[in-house]
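Novice: Just the structure for this:
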Amino acid sequence: MKYLLVLGALNGALAVTLGAFGAHGLKNRVDAAMLDVWSTASQYHFYHALALLLVGLLARQAGAGAVTAGWILFAGTLVFSGSLYALVLSGQKWLGAITPLGGTALIVGWLWLAWSLWRAHA
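Specialist: Just a heads-up that it's a prediction; the model follows:
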């Protein structure tokens, strides 16, 4: 639980930092399409930082299943947003092929959380 709460807070700070970097530091370095990609990465990063905080709190009720869901969400965020950040910074388009793996992990994490909450309250 504690680790998810700390990761959530740190990821929130990182998402805001990277969002600001994209809005200000990349504005004159990449085209509008790549700025949109960066924006998507930072939005999902921030949403899932909040999700990690929520899961950290819910873990008291839902137990180990929620903790597992949190780690899956963290991994999904790392792969989804990380691959998009890397794509924009490097220009390597093949990194976009990795992004759906992160998106799939995010979906699995949310479903795992739902299942864990269902089982905890059954």
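
Novice: can we go C-alpha only for contacts and neighbour counts from here?
Specialist: Fine.

Novice: For the most centrally placed residue in the chain, list the residues it contacts.
Specialist: Against the mean C-alpha coordinate of the chain, by CA atoms, centre = their mean, the closest residue is residue 77 at 2.6 Å. Contacts for residue 77 (CA atoms under 8 Å, 6 or more residues apart in numbering) come out as 44-45, 48, 102-103, 106.

Novice: what's the single longest helix in this protein?
Specialist: helix 32-62 (DSSP state H).

Novice: Going by contacts, tell me the helices and strands next to that helix.
Specialist: The contact analysis (3 or more CA pairs under 8 Å, 6 or more residues apart in numbering; DSSP states H and E) places helix 32-62 against helix 2-20, helix 64-90, helix 99-120.

Novice: Just give the closest residue to residue 108, not the sequence neighbours.
Specialist: Once flanking residues are discounted, residue 108 sits nearest to residue 72: 7.3 Å by CA to CA, 6 or more residues apart in numbering.

Novice: So what's the residue count around the one you found?
Specialist: Residue 72: 23 surrounding residues under other CA atoms under 10 Å.

Novice: To compare against the first, here's the next sequence to fold:
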Amino acid sequence: MAADSSHETTPLLPNAEQEDLTHNTDTMGSTLLWKTGAVFGATAVGLGAFGAHGLKKHISDPNKLANWSTAAQYQLVHSVALLVASNNPVAGALFTAGMTMFSGSIYALTLDTERFRFMGPVTPLGGLCLMAGWLALAFGKRGAGMRWPRF
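Specialist: Here you go, the predicted structure:
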């Protein structure tokens, strides 16, 4: 016996209005992650330049300057990773937390080791978040990070 389809109201193919509604709700989080990645990237360039030029006037320890450079490099690389992960909220959150904890704690410790000594344990936690972000990309929905958000 054939099913009566006269009461079906959902079309098989979505219309443009339905696609826009779905796309808008899907991209709200991805737009935030995209903008966060772009801001983190811009600040990484600025902080890297500050470390290469302005910080040398105040800090003479080459190890501290190298640490600052490492923090800026990791922040910049993971800013790009955050752009790629803009449609993977788990990876995006892990990259954001990881950059904040890893690079942020290194910046603080470089500027004033004694004052920010308590942040020492934060650095490896940030590194773990960065690694977990890469794993979230690897094992998340395939291709989820490759759709660029519409603004």
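
Novice: Now the TM-score, please.
Specialist: Overlay of the two chains. TM-score (TM-score structural alignment, normalised by the length of structure 1): 0.85; 112 aligned residues with a CA RMSD of 1.6 Å.

Novice: which one of the helices and strands packed on helix 32-62 of structure 1 lies closest to residue 35 of structure 1?
Specialist: helix 64-90 (7.9 Å; CA to CA).

Novice: Pull out the buried positions in that closest one.
Specialist: 65-85, 87-88 (16 or more other CA atoms under 10 Å).

Novice: didn't residue 125 of structure 2 look like it was pressed against residue 98?
Specialist: Yes: look at residue 125 of structure 2 against residue 98 with CA atoms under 8 Å: they come within range, at 7.4 Å.

Novice: For the aligned partner of residue 113 of structure 2 in structure 1, grab the count of nearby residues.
Specialist: Here residue 113 of structure 2 is matched to residue 91 in structure 1, going by TM-score structural alignment. When neighbours are defined as other CA under 10 Å, residue 91 of structure 1 has 12 of them.

Novice: same thing with residue 40 of structure 2?
Specialist: 23.

Novice: next one: residue 3 of structure 1
Specialist: Close neighbours of residue 3 of structure 1, defined as other CA under 10 Å, add up to 14.

Novice: contacting residues for whatever residue of structure 2 lines up with it?
Specialist: Aligned by TM-score structural alignment, residue 3 of structure 1 pairs with residue 32 of structure 2. For residue 32 of structure 2, the contact set (CA under 8 Å, 6+ apart) is empty.

Novice: now residue 32 of structure 2: how far from residue 118 of structure 2?
Specialist: To residue 118 of structure 2, residue 32 of structure 2 is 30 Å away according to CA to CA, to the nearest Å.

Novice: How about residue 132 of structure 2?
Specialist: Distance from residue 132 of structure 2 to residue 118 of structure 2, by CA to CA: 23 Å.

Novice: higher neighbour count, those two?
Specialist: Using other CA under 10 Å, the more surrounded residue of residue 132 of structure 2 and residue 118 is residue 132, with 17 against 11.

Novice: What lines up with the more buried one in structure 1?
Specialist: So, by TM-score structural alignment, residue 132 of structure 2 is matched to residue 108.

Novice: what's the answer for residue 90 of structure 2, then?
Specialist: Using TM-score structural alignment, residue 90 of structure 2 lines up with residue 68 in structure 1.

Novice: do residue 55 of structure 2 as well
Specialist: Checking with TM-score structural alignment, residue 55 of structure 2 has residue 26 as its match.

Novice: Test my guess that that match contacts residue 35.
Specialist: Yes: between residue 26 of structure 1 and residue 35 there is a contact at 7.3 Å, judged by CA under 8 Å.
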